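Q: predicted structure and sequence below. I'll ask about it afterward.
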Amino acid sequence: MGLRKRLPAVILLAAPALVILLIAASILYGAKNITMDTVWDSIFAFDPEEIDHQIIISSRLPRVVGAMLIGAFLAVSGALMQGMTRNYLASPSIMGVTDGSVFAVTLFMILIPNAGSEMYIISSMVGSAIGAAIVFGLAWLIPGGLSPVRLAILGTVIGTFLSGVAEALAAYFQISQSISFWYNARLHAMDPSLIKLSIPFALAGLALALILSRSVTLLSLGEEAAKGLGVRTSLIKGLTMLAVVILTGVSVALAGKIAFVGLIIPHIARFLSGSDYRWIVPVSGVLGGLFLALCDILARFVNAPFETPVGVITALIGVPFFLYLIKTRGGAQRA
């Protein structure tokens, strides 16, 4: 077996060590540096009166765990979308899925301001479905609308529209301060209880993604080829979008809009893993989690002692990558 074929397995085997390393780095470094001894004591001898212990347990640990989960969810969503549509520009942030989530969360906060936290997750998933349905529905109606560049433009336009309407509603109903969390991706404000509530939904979405990965591989060969191999394409596409909606909805509910993770990471995972989505999906999840956690750490040092929004870091990487894809691959669907 060649090195290239072993690489996905190596990445997955190395993942636990890399996760522990990044969790340690994220906890230790920030506006206030913390020693390893303090971290150890906060975990095994927690003292609620100790400020550093409170920072670690209630802020930095949920923050890095949330960043890794969100990065994994967005990367897996992007991988599924790219494989299903054979569109190398497909991702939740570009196709209006995340903006649909923010729009729905805004409406939810206006209509049911005192509902439980689990409703944020549900409303966010509903919004993901609405955003995806509008973008892909319009793409079917427009000649050539499913080509990568046109679909990306359509997704950007619809996403901007939904985001603009959400901001206007937030301003009109005077909830702009409350809703700002979902616009700015503030990982430092991660809610540990919301992470716990999201786990069942996230596990369902990830399990569905892994189950569908073989069928997505066949879809990536083309719809006619997939049908010839016995794939029920309409069913698989519907279930794939369900997984995307769940994972993206959970991500937005946890930390708001974070762009480009779902675009960049699947391409890297595909380069490292080949064309089999049974490898691409889990490798995307691992790399996505590590990538966003690393971006979050970098965001603390760009303008220290002030924190830069993590979305700025992902955009600095993602925008050039997006332009590179358009320049090198043009407007044709992936072969």
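A: Great, that's in hand.
Q: please make it C-alpha for all contacts and neighbour counts, starting now.
A: Noted.
Q: which stretches of the stretch 1-150 of the chain form helices?
A: In the stretch 1-150 of the chain, the helices defined using DSSP state H, counting those that start in this stretch lie at 3-28, 36-44, 51-55, 61-85, 97-111, 118-141, 148-172.
Q: who touches the shortest one?
A: Translated: helix 51-55. Residues outside helix 51-55 that contact it (C-alpha atoms under 8 Å, 6 or more residues apart in numbering): Ile34, Thr38, Val39, Asp41, Ser42, Phe46, Asp47, Pro48.
Q: then this one, side by side with the first:
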Amino acid sequence: MVWPVTAVRAEATERTPRHGYALRRAGGLLLAAAALAVMALLSLAVGAKSIGFGAVFDALAHHGGGPDDVVVRSLRLPRTLLGICVGAALGLAGVLMQGLTRNPLADPGLLGINSGAAAAIVAGIGFFGLGSPGQYVWFSLAGAAVTAVVVYFVGSGGRAGATPVRLVLAGTAVAAALTAFVQTMLLLSPQVFDQYRFWQLGSLAGRDLGVLGRLLPFLAAGAVLALALARPLNAIVLGDDAGRALGVHLGRTRALGALAITLLCGAATAAAGPLVFIGLAMPYIARALVGPDHRWLLPYSAVLSPVLLLAADVLGRIVAPPGELQVGLVVAFLGAPVFIGLVLRKKAAA
């Protein structure tokens, strides 16, 4: 009867490091969630008119109709909630994009999703007279969906099927054609240019809870689908042969991944415009913290990405008072050094 006791002790010894590692990851995720809560509170308090934290909590708990209550509940609360949802969507889409293409420097725009959403919005402005973010939603989602289908159809042709390289090449080609269409529309119509240029900068301001309500079902569906693909993505990053050996259906996983990217990027782009670097930088940072396991990488990216987006939004409110910088500009300024650092690090590693 000695052997079973020895086996149990060996198994317990083997599981202890893994259990401790999982606890550290869970603790890190809680810290990231706490950082997101702090940044959300700052987003509610900081702006052209600074509001104390006590007044913020009072406005959220008791709607008294005072000036601070109106600012917090009508202006900053929708902006903050939208920033959390959009940031999480872009972070999840970035992880999916990097996992599907096995390229840690890939971002959601690599499949042409953002270009498809932009082209649809430009067409809506030019041909149907769209004029508000709430009206952009359906056109953006439709453009993103159609683009994803076209890219997947083009990239999956031939015997090799939908390989990462073929999908990237197809996405690049389709994005180039859509960008040419957008530029043509902007040159032909000054009215389209005037409306599109504000949306193109990327902003969380001027959106109400109605916009978030329209987007939330698509964001939730995309997030659930992305989290469900964690285990198949862990197998795919090992290579197609290893993925097949582990029982993963490569075509189905890539199709579902493209669908999740479409839902997440289409809804986020419709709400806030084409925000760059979030889907690239934050998954990379999350990977440095927790490693390549998508079961942890996806939740970390979903929590850390809104921290960056809200931080950029708050920074944009205070750097140029009494006005503010669009969050898309601030994210670009913050993301450019990060991207250069990633490129230099990859070059040094090579």
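A: Alright, I've got the coordinates. None of these values were measured; they are calculated from a predicted model.
Q: can you calculate the TM-score here?
A: Here the TM-score for the pair of chains, by TM-score structural alignment, normalised by the length of the first structure, is 0.85; 327 aligned residues with a C-alpha RMSD of 3.3 Å.
Q: related to what we said a few turns ago, put together TSV for the contacts of helix 51-55 of the first structure, with distance to Ala132 of the first structure on each row.
A: Below are these laid out as TSV (distance: C-alpha to C-alpha, whole Å):
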residue	distance to Ala132 of the first structure
Ile34	43
Thr38	45
Val39	42
Asp41	46
Ser42	43
Phe46	44
Asp47	46
Pro48	44
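Q: for PyMOL, what selects the buried ones among these?
A: Only the buried members of these enter the following PyMOL selection, criterion being 16 or more other C-alpha atoms under 10 Å:
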select buried, resi 34+38+39+42+46
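Q: now for Lys211 of the first structure: what does it line up with in the second structure?
A: To be clear, residue 211 of the first structure is Ile; Lys isn't right here. Alignment note (TM-score structural alignment): Ile211 of the first structure maps to Ala228 of the second structure.
Q: report how many residues lie close to its match.
A: 14 (other C-alpha atoms under 10 Å).
Q: likewise the one 5 residues further on?
A: Each residue near Leu233 of the second structure was counted by other C-alpha under 10 Å, and the total is 27.
Q: could you find the closest non-adjacent residue to it?
A: Spatial nearest neighbour of Leu233 of the second structure, excluding adjacent residues (C-alpha to C-alpha, 6 or more residues apart in numbering): Gly99 at 6.1 Å.
Q: would you agree the one you found is in contact with Val237?
A: Yes - counting by C-alpha atoms under 8 Å, Gly99 of the second structure touches Val237, with 6.1 Å between them.
Q: looking for the alignment partner of Ala311 of the second structure in the first structure.
A: Under the alignment by TM-score structural alignment, Ala311 of the second structure pairs with Leu294 in the first structure.
Q: number of nearby residues for that match?
A: Here the count is done by other C-alpha under 10 Å, and Leu294 of the first structure has 20 residues near it.
Q: correct me, but it touches Leu22?
A: Yes - the criterion here is C-alpha under 8 Å, and Leu294 of the first structure meets it with Leu22 at 7.1 Å.
Q: which stretch of the second structure lines up against stretch 265-285 of the first structure?
A: Residues 282-302 of the second structure are where stretch 265-285 of the first structure lands, counting by TM-score structural alignment.
Q: before we move on, back to that, count the residues that sit near the residue nearest to Leu233 of the second structure.
A: Residue neighbour count, defined by other C-alpha under 10 Å, stands at 25 for Gly99 of the second structure.
Q: same question for the one 3 residues further on.
A: Per other C-alpha under 10 Å, the neighbour tally for Arg102 of the second structure reads 17.
Q: isn't it up against Val237?
A: Yes - using C-alpha under 8 Å, Arg102 of the second structure is in contact with Val237, at 5.7 Å.
Q: list the contacts of the aligned partner of Gly124 of the second structure in the first structure.
A: Using TM-score structural alignment, the partner of Gly124 of the second structure in the first structure is Phe108. By C-alpha under 8 Å, 6+ apart, the residues touching Phe108 of the first structure are Tyr120, Ser123.
Q: what's the spacing between Phe108 of the first structure and Ser91 of the first structure?
A: Applying C-alpha to C-alpha, to the nearest Å, the value for Phe108 of the first structure to Ser91 of the first structure is 24 Å.
Q: go on, Leu208 of the first structure?
A: Leu208 of the first structure is 18 Å from Ser91 of the first structure, by C-alpha to C-alpha.
Q: which one's more surrounded, these two?
A: Between Leu208 of the first structure and Ser91, Ser91 has the larger neighbour count (other C-alpha under 10 Å), namely 30 against 17.
Q: now the helix or strand where Ala288 of the second structure lies on the first structure. Mean distance?
A: Here Ala288 of the second structure sits within helix 278-290, counting by DSSP states H and E. Superposing on the first structure and averaging over aligned pairs (mean C-alpha distance after the TM-score superposition for the first structure), helix 278-290 of the second structure comes out at 0.8 Å.
Q: buried residues, that helix. List them.
A: By neighbour count on 16+ other C-alpha under 10 Å, the buried set for helix 278-290 of the second structure is Ile278, Gly279, Leu280, Ala281, Met282, Pro283, Tyr284, Ile285, Ala286, Arg287, Val290.
Q: so the fourth one versus Pro337 of the second structure, what's the distance?
A: Here Ala281 of the second structure is placed at a distance of 10 Å from Pro337 of the second structure (C-alpha to C-alpha).
Q: so what touches the helix holding Ala288 of the second structure?
A: 25, 87, 90-95, 104-108, 296-298, 300-301, 304-305, 308-309, 331, 335, 338-339.
Q: got it, and stretch 150-169 of the second structure?
A: Leu100, Thr101, Arg102, Leu110, Leu111, Gly112, Ala170, Gly171, Val174, Gly251, Arg254, Ala255.
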